[in-house]
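Peer 1: Here's my sequence, what's the structure:
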Amino acid sequence: MDTPSPTTLEVFFDGGCPACRREMAHYRAQPGAEAIGFTDAAEELTRLADVGLDPMAAIATLHARDADGTWHIGVPAFREIWLRLPRYAPWARRFAWAIDSRALAWAYAVFCRLRLPRRCRDGRCPA
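Peer 2: As a prediction, this is how the structure comes out:
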């Protein structure tokens, strides 16, 4: 019997956000995804407490924690996901300058700010 590969990254995403859920489902279906653990931050509050992650911060912005315990937040979290997926890794390396750009960080922050008020309007945000 084969032993499962250890995860090298745990990703905390907003499972209550349809766009976020679709994107994480896409990543889960990729070769190499077995190295990534996906945690729905809207549902797994105990896990958030275990790693010291504030529930509102976890649903507001993508967070990833690598095997060394280093946190990657926002666009850098996407880079860490992409680096573990063979289909995306060459692009993550080739366009590292763009991934690290302030413009992309700003665009992602705007997306998060626009998404969150709609997401929390019905009271489904974690307390």
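
Peer 1: contacts and neighbour counts: CA atoms only from here.
Peer 2: Noted.

Peer 1: Run a quick neighbour tally on the closest residue to residue 14 other than its chain neighbours.
Peer 2: Using C-alpha to C-alpha, 6 or more residues apart in numbering and skipping the chain neighbours, the partner closest in space to residue 14 is residue 59 (4.5 Å). By the measure other C-alpha atoms under 10 Å, the count of residues near residue 59 is 25.

Peer 1: If we go by neighbour counts, what in stretch 93-113 is buried?
Peer 2: By 16 or more other C-alpha atoms under 10 Å, the buried positions in stretch 93-113 come out as 99, 105, 108, 109, 112.

Peer 1: Make a markdown table out of those residues and add secondary structure and distance to residue 70.
Peer 2: Formatted as a markdown table, these follow (DSSP: H, G, I helix; E, B strand; the rest coil; distance: C-alpha to C-alpha, whole Å):
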| residue | secondary structure | distance to residue 70 |
| --- | --- | --- |
| 99 | helix | 18 |
| 105 | helix | 19 |
| 108 | helix | 21 |
| 109 | helix | 21 |
| 112 | helix | 22 |
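
Peer 1: now the other sequence, so there's something to compare against:
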Amino acid sequence: MDTEQTGPGREQIAVYFDGACPMCAKEIAYYQRLDTAQHVQWVDVAGPNPSCPIGYDQQTLLARFHVKDMQTGQIYDGAAGFAKLWTAMPAPWKHLGTAASLAPITWLLELGYRLTLKVRPILAKHLFKRS
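Peer 2: Model prediction:
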């Protein structure tokens, strides 16, 4: 795939997500519906033999949200990953992503993200049951 060009049908980022987590799957499905320009390559790393970026393994990718910038190769995780994802979405998410990329805001969002990671198993079990 030619990752040097961007535009409709060209992935700008790759999102690595836990498709086995009901909460994560619902959230990713929401973002997938927004990605009408197809700027995102969606990679479910929960299954066997997932496609992992060099230097990362399945357990690392399942433990935290990761996003890879396809042009630079840089990988963002946690709140910084969400900020990167949001910038690839249409407005108003794109604007939220730009704001969330600012260091003080990213830091605050990271605190919230870490709290969410701690309660994710409980939320996934009770609030986001698969139908």
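
Peer 1: How close are the two chains, by TM-score?
Peer 2: Taking TM-score structural alignment, normalised by the length of structure 1 as the basis, the two superposed chains have a TM-score of 0.76; 115 aligned residues with a C-alpha RMSD of 2.6 Å.

Peer 1: Does the aligned partner of the residue nearest to residue 14 of structure 1 in structure 2 belong to a helix, a strand or coil?
Peer 2: The equivalent of residue 59 of structure 1 in structure 2 is residue 62 (alignment by TM-score structural alignment). Under DSSP: H, G, I helix; E, B strand; the rest coil, the three-state class of residue 62 of structure 2 is helix.

Peer 1: I'd guessed residue 62 of structure 2 sits against residue 45; true?
Peer 2: Yes. Using C-alpha atoms under 8 Å, residue 62 of structure 2 is in contact with residue 45, at 6.9 Å.

Peer 1: any shared contact partners between these two?
Peer 2: 17, 18 (C-alpha atoms under 8 Å, 6 or more residues apart in numbering).

Peer 1: what about the helices in structure 1?
Peer 2: Assigned by DSSP state H, the helices in structure 1 fall at 18-28, 45-51, 55-60, 75-84, 89-94, 96-99, 102-120.

Peer 1: now what about the longest one, what contacts it?
Peer 2: It stands for helix 102-120 of structure 1. Residues from elsewhere that reach helix 102-120 of structure 1 (C-alpha under 8 Å, 6+ apart): 16, 17, 60, 61, 74, 75, 98, 99, 125.

Peer 1: Leaving out chain neighbours, which residue sits closest to the fourth one?
Peer 2: This means residue 61 of structure 1. In space, and not counting its chain neighbours, residue 61 of structure 1 is closest to residue 74: 5.7 Å by C-alpha to C-alpha, 6+ apart.

Peer 1: Tell me the counterpart of that neighbour in structure 2.
Peer 2: Using TM-score structural alignment, the partner of residue 74 of structure 1 in structure 2 is residue 78.

Peer 1: any idea how far residue 126 of structure 2 is from its match?
Peer 2: Computed as C-alpha to C-alpha, to the nearest Å, the residue 78 of structure 2 to residue 126 of structure 2 distance reads 23 Å.

Peer 1: These two - which one has more neighbours?
Peer 2: Neighbours around residue 78 of structure 2 and residue 126, counted as other C-alpha under 10 Å, are more numerous at residue 78. The numbers are 20 against 11.

Peer 1: For the more buried one, give me its contacts.
Peer 2: Neighbour list for residue 78 of structure 2: 64, 65, 66, 110, 113, 114 [criterion: C-alpha under 8 Å, 6+ apart].

Peer 1: which of those lies closest to residue 84 of structure 2?
Peer 2: Nearest to residue 84 of structure 2 among those is residue 66, at 9.5 Å by C-alpha to C-alpha.

Peer 1: Please look at that closest one and residue 83 and confirm they touch.
Peer 2: No. Using C-alpha under 8 Å, residue 66 of structure 2 is not in contact with residue 83; the gap is 10.8 Å.
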